[in-house]
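[1] sequence first, predicted coordinates after that:
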Amino acid sequence: MEFHRVAALAPNIPAMYELHFGVPMAGAVLCALNTRHDSAMVSVLLRHSEAKIILVDHQLLDIAKGALEILSKAVARLPHLILISDKESQLFRTNSLGTEILEYESFLATGEPTFEVVWPKDEWDAIALNYTSGTTSRPKGVIYSHRGAYLNSLSAALLAEMSSMPVYLWTLPMFHCNGWCLTWAVAAQGGTNICLRSVTEEGVFNSIVQYQVTNMAGAPTVLNMIINAPRSVQRPLPRTVNIMTGGAPPPPYVLLKMKELNFNVNHGYGLTETYGPATFCAWKPEWNSLSPDEQAKIHARQGVNHIGLEEVGVKDPESMKGVPSDAKTMGEVMIRGNTVMNGYLKDLKATEDAFKGGWFRSGDLAVKHPDGYIELKDRSKDIIISGGENISTIEVESVIFSHPAVLEAAVVGKPDNHWGETPCAFVKLKDGCNASADEIIKHCRDRLPHYMAPKTVIFDDLPKTSTGKTQKFVLRQRVKAMGSIPKASKL
C-alpha cells in the first residue's frame, strides 16, 4: 500500500514533537530529516522519499529553499513548503520558485475540528521513514511500521526507567530514529517534554534544575560534554537523572564521572534499522560490590535484548552459528523481531542483503560473555588487522579516553607496507590541556599490548554526524590520502 510521505526539517522544538502524532493520525508517513544536511543532500532525500510536503523550521529555511531549487531541475512537481515560524506571519507566501509557503500555526488553524483519525488498516503499515546517519555510506531509507514503533516506544520507556508523568529533556535529535521512539514513549507515560533548540552545557544543567528533569538521552558526545562542562556551568542536580546513551560504548572514565554528577547512565545499543536501542546492559545487584572501575567496564557492555525484541545473537556470518560465550570469539551482531525495520525504501537488494539468513545483519562485531551479555568490539569495517592480529578500535579508544587531557578520540587503520595497517589515533584535547603524541602513545603502550597502541597521533577535531557518531569513513579517507606521515601531525 502506498502512503504519502511528509518531510520535516527542524530541531527539537514543540512543532517537531507534534508532527510525530499529527502526520500518522492523518494517515501519512513522517520523514524527519537530519538538520545538519546541506541543500544538496536534502534534495536527494526529498526526491528519494517523494515527500508531498516539507515542514521547515525558520532557521533552516535557506537550506530547504536551496534543496527545492535543486529538486526543481529534476522533478515537475515540488513538495509544498510549510514554514515553522518564530512569529506570526501571513498564511501564504511565495518563494523564488513560485510555490506557496504556508505558515505552520496558521495552517493548523485551518484544520477541521471534527476530523477523524486515520487508523492504520494493518499494523505493519508504515508510520515513519528514517534515513541512516551515513557513518559508512550514502544514507538509506529505513521503513518503520506502526507495530514496531508501538513495541519499541513501550520498551524504550522501560529501558529509560521512565515512570509515570516523567519530565523528559530533549538532547537526542527527534529526527534520529524518531528520538529512539521516545517521542511516543513520553506521551504514553503522560510526560512533559522540555525542548532544547540547541544543546549546550548551560542549557542542559539549567533545564534539569528549573524543570526537575527525570529523564534524557543522548550519544556519548553528550555525556562527554556534560562531564567537561565548566565548573561555573555545572549545577548540583536536585535528583538523579536517568540518561540513556547509545552508539559507541562510553569509556569507563566517562561513566564514572557521570555517576559522580548524579546521572544514572543506561547504556543501549542499536541502529536506525532497529528503531534505536535494541539491547541494554541490564544491571545485576551482585555487580554493586565491585570497584567503581570494574562497574564502569561492565556498564559499557551492550548486554541483552529489550523485552520487545525477539532475539539478539553473535554469529559467524558465513556459517550462521552462534559464537561460544567465552568473551573472546568475535562474531557479527544479528537481530530479529518485531522492532526491526520493514526494509529499505526502493532498495530490494540492500534489504535482501541485510536479512540474509533470516536475521538482520548489523555489521557490528562483538563477543558474548558467559552470562549471555554481548560486548561490542567494532564495526566490521573498522576492525584493524595489523600483522594478522585483530585490533578493536573501541578498546584502543577507551584507553586514550582515560588520559586526563583527552576530550575526544577515534582510531582508524593506517596503511602500512610491513604490517598491512597500524592504529592511527585522531585526538581532540580538552581546552587548556596539553599532551604530545609521544605521551598519548606511551599512555597506550603502558596499558595495552604494544601492537595495539597507535603508531600515529593526529590532533584535530573529529568529523561527526548530527547524532554524535564519529564519521570514521572520513578519517580513513584522510589517512589514506596522507601516505607516509610523521608520528605526530597537526592538520
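    Received, thanks.
[2] going forward, measure contacts and count neighbours with C-alpha atoms only.
    Will do.
[3] can you pull the contacts of the closest residue to residue 339 other than its chain neighbours?
    With sequence-adjacent residues excluded and distances taken as CA to CA, 6 or more residues apart in numbering, residue 339 is closest to residue 148, at 4.5 Å. Contacts for residue 148 (CA atoms under 8 Å, 6 or more residues apart in numbering) come out as 124, 275, 338-341.
[4] between those residues, which sits nearest residue 167?
    Comparing the contacts of residue 148 against residue 167 with CA to CA picks out residue 275 as the nearest, at 22.0 Å.
[5] surely that closest one touches residue 340?
    Yes - assessed by CA atoms under 8 Å, residue 275 is found in contact with residue 340 at 6.8 Å.
[6] in which helix or strand would I find the residue nearest to residue 339?
    helix 146-159 (DSSP states H and E).
[7] just to revisit the earlier point, what about the residue nearest to residue 339, distance to residue 282?
    22 Å (CA to CA, to the nearest Å).
[8] what about versus this one:
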Amino acid sequence: MYTGGTTGFPKGVMQSHLNLWAACIQRMAEIPQTTDKRDLFVMPLFHIAGLARVVSGFISGGSLVLVPMFEPSEVLAIIEREAVTDTILVPTMIQTLLAHPEFVKRDLSSLKRLTYGASPIAGEIVEQILAVLPELQLSHSYGLTEACPIVSTNPPENHTLAARQRGLTRSVGRGGFGVNVKVVDEHGREVPRGTVGEIIVRGPNIMQGYWNKLEETAKALRDGWLYTGDGAYMDEQGYLFIIDRLKDMIVSGGENVYSAEVESVITRHSAVAMCAVIGIPHDQWGEAVHAVVVCKSGTSLSENEVRAHCRESIAGYKCPKSVEFRESLPLTGAGKILKRELRDPFWAGKTRGVN
C-alpha cells in the first residue's frame, strides 16, 4: 500500500497479514465493534484507514456500506437512507459536509460514531458538528500507512464539553493497545514530557519496510522502532499533541514555525473554508511563512485582514508574510492537502526544498 505522498513522492509500504490483523484487533480492543453497526466507507480502499476499517468490519461481522467516491450530497443521502451508524472522515470531508445545504435537511440521527483523522482538525469544526449532532460520539485516530495505521486514539470521552474546555481535543490521544510510543530527539533519546521531538513507534502493526527502497527503510526502521517524521510532545498523562510534520516545519530567521499552528489560527476566521501554510524562499529570513486560503462561498478576505487575524493569537514571526487566495486546494484521493504541489513552484530551480 502506498503512502499519501503529501510531502514527497509516494512510497510502497510492505504490510504483512499479521501487521494488518494486529492493527485491526488493537483497534477493536480500544473501541469495541458490534454486529449491529452499519459502517459507511467513504475513505478509498487504497488508503490504509479505509482498508483497515473494512478488514475490522469483516472480523466483527457488522454491515459495510460502500460508496465509489466522496460526493457530499450523496453521502448525506446514504446516511439517511441506509441508517448509517458509523463512519470515518478526514477533516476536509467534514468541512464540506457541514457547508453543504443538504446537511441540515437530512435526517442524520442514526449516526452514532464518527472517527476523524489523517490531518489536523480545527476546534471550530468539532464544535460545529457537535452543535448539530450533540449525541454523536467523536473519536480521533492518529496513524500512518507504515503503522497499518493506528498509533493512538483520542476516544469519545475526550470530546465532551468538559474535556474540550480542558483542551483534550487538541490531543491525538494515548498510544493504542499493544503499541509503544515515545517522543525522541535527533539522537533517538527520549525527551522530557512537554518537549517537542519526533514520534517513534513499535508494535506488531509496524510495516516490514518500503518496497525496493533499502536506504529509506533503514532511515525509518531503527532498532525495532518506526521513526514517523511527525513532531509532537507528550504530556504527563501520556497524551500526544502533534505539532507538525517535521518536513512541514518552517525555519524563518532561525525560529521554528509549525504550519499546523498557523493553519489552526487562520481557519478560526469565519470567512475561511480551508487553508494551507507552507515555507517559501526568502532572501533575508531563509524561509517565509506563506498562506494559501480558500474563502467560504459569498465571502472575501484581504491579505491584511488575514495577517491582522493571526496577530491576535500568535507571535508576529509566525504570521504569514504573504497570502494567496484560491478557489480550491489540491487534494489526494483520500482528501488530504497536497502541500508539495503548493510548495514546488516556489522552490523550482533551488538545490533544496527548504532553507
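    On my side now, so go ahead. The structure displayed is predicted, hence computed values, not measured ones.
[9] TM-score for these two?
    Laid over one another, the chains give 0.91 as their TM-score (TM-score structural alignment, normalised by the length of structure 2), with 347 aligned residues with a CA RMSD of 2.2 Å.
[10] before we move on, the earlier item: please identify the residue in structure 2 that aligns with the residue nearest to residue 339 of structure 1.
    Under the alignment (TM-score structural alignment), residue 148 of structure 1 maps onto residue 19 of structure 2.
[11] which is the next helix or strand following the helix holding residue 148 of structure 1?
    Counting by DSSP H and E, the next helix or strand C-terminal to helix 146-159 of structure 1 is strand 167-170.
[12] flag every buried residue along that following strand.
    167-170 (16 or more other CA atoms under 10 Å).
[13] list the contacts for residue 171 of structure 1?
    Contacts of residue 171 of structure 1 (CA under 8 Å, 6+ apart): 12, 195-196, 199, 216-218, 222.
[14] show me what it lines up with in structure 2.
    Per TM-score structural alignment, residue 171 of structure 1 is aligned with residue 42.
[15] got a list of what the aligned residue in structure 1 for residue 116 of structure 2 touches?
    When structure 1 is aligned by TM-score structural alignment, residue 116 of structure 2 is paired with residue 245. By CA under 8 Å, 6+ apart, residue 245 of structure 1 lies in contact with 217-220, 265-268.
[16] shouldn't residue 94 of structure 2 be within a helix?
    Yes - if the criterion is DSSP: H, G, I helix; E, B strand; the rest coil, then residue 94 of structure 2 is within a helix.
[17] how close does it get to residue 42 of structure 2?
    Distance of residue 94 of structure 2 to residue 42 of structure 2, given as CA to CA: 11 Å.
[18] then residue 152 of structure 2?
    Distance, residue 152 of structure 2 to residue 42 of structure 2, using CA to CA: 21 Å.
[19] same deal with residue 284 of structure 2?
    Taken as CA to CA, the span from residue 284 of structure 2 to residue 42 of structure 2 is 45 Å.
[20] and residue 88 of structure 2, by the same measure?
    Distance of residue 88 of structure 2 to residue 42 of structure 2, given as CA to CA: 7 Å.
[21] likewise for residue 148 of structure 2?
    For residue 148 of structure 2, the distance to residue 42 of structure 2 equals 18 Å [CA to CA].
[22] ditto for residue 289 of structure 2
    Residue 289 of structure 2 is 33 Å from residue 42 of structure 2, by CA to CA.
[23] same check on residue 330 of structure 2?
    Distance from residue 330 of structure 2 to residue 42 of structure 2, by CA to CA: 19 Å.
[24] one step back: from residue 275 of structure 1, how far out is the residue nearest to residue 339 of structure 1?
    Remark: distance between residue 148 of structure 1 and residue 275 of structure 1 (CA to CA) = 8 Å.
[25] joint contacts of those two?
    339-341.
[26] can those residues go into JSON lines with extra columns for neighbour count and secondary structure?
    Listed next are these as JSON lines, based on neighbours: other CA atoms under 10 Å; DSSP: H, G, I helix; E, B strand; the rest coil:
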{"residue": "339", "neighbour count": "27", "secondary structure": "coil"}
{"residue": "340", "neighbour count": "26", "secondary structure": "coil"}
{"residue": "341", "neighbour count": "23", "secondary structure": "coil"}
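[27] including distance to residue 383 of structure 1, could those residues go into CSV?
    Output for these, formatted as CSV (distance: CA to CA, whole Å):
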residue, distance to residue 383 of structure 1
339, 27
340, 25
341, 26
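[28] which one of those is nearest residue 306 of structure 1?
    Checking these against residue 306 of structure 1 with CA to CA, the nearest one is residue 339 at 10.0 Å.
[29] which residue in structure 2 lines up with that closest one?
    Applying TM-score structural alignment, one finds that residue 339 of structure 1 aligns to residue 205 in structure 2.
[30] check contacts around that match.
    18-23, 147-149.
[31] now, of those, which are buried?
    Buried members of the contacts of residue 205 of structure 2, counted by 16+ other CA under 10 Å: 19-23, 147-149.
[32] can I get these in JSON lines with distance to residue 172 of structure 2?
    As requested, these are exported to JSON lines (distance: CA to CA, whole Å):
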{"residue": "19", "distance to residue 172 of structure 2": "22"}
{"residue": "20", "distance to residue 172 of structure 2": "21"}
{"residue": "21", "distance to residue 172 of structure 2": "22"}
{"residue": "22", "distance to residue 172 of structure 2": "20"}
{"residue": "23", "distance to residue 172 of structure 2": "17"}
{"residue": "147", "distance to residue 172 of structure 2": "15"}
{"residue": "148", "distance to residue 172 of structure 2": "16"}
{"residue": "149", "distance to residue 172 of structure 2": "14"}
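[33] closest to residue 104 of structure 2 out of those?
    Closest to residue 104 of structure 2 out of these is residue 149 (32.5 Å), distances taken as CA to CA.
[34] the stretch 51-200 of structure 2: helices as residue ranges?
    Here the stretch 51-200 of structure 2 has its helices, by DSSP state H, counting those that start in this stretch, at 72-81, 91-99, 123-132, 161-165.
[35] just put the ones you listed in JSON lines and tack on distance to residue 28 of structure 2 and mean neighbour count.
    JSON lines is the format used below for the helices of the stretch 51-200 of structure 2 (distance: least, CA to CA, whole Å; neighbours: other CA atoms under 10 Å):
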{"stretch": "helix 72-81", "distance to residue 28 of structure 2": "23", "mean neighbour count": "17"}
{"stretch": "helix 91-99", "distance to residue 28 of structure 2": "23", "mean neighbour count": "18"}
{"stretch": "helix 123-132", "distance to residue 28 of structure 2": "24", "mean neighbour count": "15"}
{"stretch": "helix 161-165", "distance to residue 28 of structure 2": "23", "mean neighbour count": "13"}
